[in-house]
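K.L.:
only geometry, no sequence info:
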């Protein structure tokens, strides 16, 4: 059973650790320190559900109705293009966004009013939970690649392990949990390089390019 679990963990991690729309969103939320645990939980739970569906044989049903994947593909491309436009707009329009948590921590006692003012401004600009949840769900469930990786590939490989297929699936699920929570919670250690509006504009520019590239790849014939 242990070899099956390790095999599932290795395959799951190898498929998840890649620059993509979902990982960039998790990274950005981790850097902003907004709803970090919720975003990581949604991504990990979604992967777990999809892996379970693949192991249970739902992938065979999807193969019988391929138009479902086409619908997801086009919907995902449109959503990614829209998200890319928003990221490009942030990259081209200075917003003054910075990570000033370290500055607040190092502020002297007589600067309490200034720190409070910055905290109030940060709270005001904080993204509400519902839009973040909906965006995270869309980036996950409107991405046809996630079905290919989890439902079809992991599901197919898991079923080669016979009675240990669910142990294999648990290993793959564990990889997803480890990666998303590690990425979301570890992103804060990159804050030293993202302490200026210019750095955030560069990050949003990279996000825009990746989103557009993935959107185009979804609609172009393979």
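P.N.:
Arrived safely, thanks for sending. What you see is a predicted model; the values in this text were computed from it and never measured.
K.L.:
can we go C-alpha only for contacts and neighbour counts from here?
P.N.:
OK.
K.L.:
show me where the protein has helices.
P.N.:
With DSSP state H as the criterion, the chain has helices at 2-16, 21-32, 36-56, 58-64, 67-92, 101-106, 112-125, 129-141, 144-146, 155-159, 165-186, 197-219.
K.L.:
comparison target below:
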């Protein structure tokens, strides 16, 4: 029993470490939360998607991908390019006028529920970086726990559920702070720096 508990705790901590880092999913949830627009469906979609990817990695998909280094290399290049593109978009948002920033924030609050869900799905499933972290890395670590790998998976899934729920509710409470264009500009500046750095590191690791 102790082995399974320790594996679950390891999964919780590992999942938290990989998920909490600023990424496309987190940024989108943050922006939707601040705009108070369809936060619950977006959080549910991101959390369920992560759970599916974690289970796939633990079930063996990660090992299958690892057996083909060429696939990993391509995923790193595509993932790095994808994250860099998101960073450049965030940097461009920083340089807009205050009126344009306010307009964009208003547009985020008026987007339809299905459009928001579609964007959340795209940012999750079309991002090659998520397969490297959630499927490959998480799967490899989980399988190193032997018979306790599913306890590890449960811990990792719990970390994902807790994080996305906390991020969504926390972002909603920040909406008053982001009434200022300066706050949005600061957020996009941080996102741009982090995304560009993540993309560069990912490509450099090839």
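P.N.:
That came in fine, so what should we check first? The structure displayed is predicted, hence computed values, not measured ones.
K.L.:
picking up where we left off before, make CSV from the helices of the first structure and add mean neighbour count to it.
P.N.:
What follows is the helices of the first structure, written out as CSV (neighbours: other Cα atoms under 10 Å):
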stretch, mean neighbour count
helix 2-16, 19
helix 21-32, 22
helix 36-56, 21
helix 58-64, 14
helix 67-92, 18
helix 101-106, 12
helix 112-125, 13
helix 129-141, 16
helix 144-146, 19
helix 155-159, 22
helix 165-186, 23
helix 197-219, 19
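K.L.:
contacts only, for the residue nearest the centre of the second structure.
P.N.:
Nearest residue to the geometric centre of the second structure (Cα atoms, centre = their mean): residue 25, 3.6 Å. Taking Cα atoms under 8 Å, 6 or more residues apart in numbering as the definition of contact, the neighbours of residue 25 of the second structure are 46, 120, 123, 124.
K.L.:
what about the equivalent of residue 91 of the first structure over in the second structure, distance to residue 180 of the second structure?
P.N.:
Residue correspondence, TM-score structural alignment: residue 91 of the first structure in this structure matches residue 94 in the second structure. In this structure, residue 94 of the second structure lies at 13 Å from residue 180 of the second structure, with Cα to Cα, to the nearest Å as the measure.
K.L.:
same thing with residue 171 of the second structure?
P.N.:
Taken as Cα to Cα, the spacing of residue 171 of the second structure relative to residue 180 of the second structure amounts to 15 Å.
K.L.:
these two: which is more packed in?
P.N.:
Each of residue 171 of the second structure and residue 180 had its neighbours counted (other Cα atoms under 10 Å), and the higher figure belongs to residue 171 (19 against 13).
K.L.:
so that one versus residue 201 of the second structure, what's the distance?
P.N.:
28 Å.
K.L.:
give me every residue that touches the equivalent of residue 131 of the second structure over in the first structure.
P.N.:
When the first structure is aligned by TM-score structural alignment, residue 131 of the second structure is paired with residue 147. Under the criterion of Cα under 8 Å, 6+ apart, the contact list for residue 147 of the first structure reads residue 50.
K.L.:
what do you get for residue 104 of the first structure?
P.N.:
Residue 104 of the first structure makes contacts with residue 115, as judged by Cα under 8 Å, 6+ apart.
K.L.:
residue in the second structure matching it?
P.N.:
Matched to the second structure by TM-score structural alignment, residue 104 of the first structure sits unpaired.
K.L.:
same deal with residue 19 of the first structure?
P.N.:
Across the alignment, which pairs residues by TM-score structural alignment, residue 19 of the first structure is matched by residue 22 of the second structure.
K.L.:
quick one: contacts for that match?
P.N.:
Under the criterion of Cα under 8 Å, 6+ apart, the neighbours of residue 22 of the second structure are 191, 194, 195.
K.L.:
ok, now how distant is the last one from residue 18 of the second structure?
P.N.:
According to Cα to Cα, residue 195 of the second structure and residue 18 of the second structure sit 15 Å apart.
K.L.:
ok, residue 202 of the second structure next?
P.N.:
Residue 202 of the second structure sits 14 Å away from residue 18 of the second structure, going by Cα to Cα.
K.L.:
equivalent analysis for residue 201 of the second structure, please.
P.N.:
15 Å.
K.L.:
repeat that for residue 93 of the second structure.
P.N.:
Applying Cα to Cα, the value for residue 93 of the second structure to residue 18 of the second structure is 26 Å.
K.L.:
cool, residue 198 of the second structure as well?
P.N.:
Counting by Cα to Cα, the gap between residue 198 of the second structure and residue 18 of the second structure amounts to 13 Å.
K.L.:
residue 59 of the second structure too?
P.N.:
Shown here: residue 59 of the second structure relative to residue 18 of the second structure, a distance of 19 Å by Cα to Cα.
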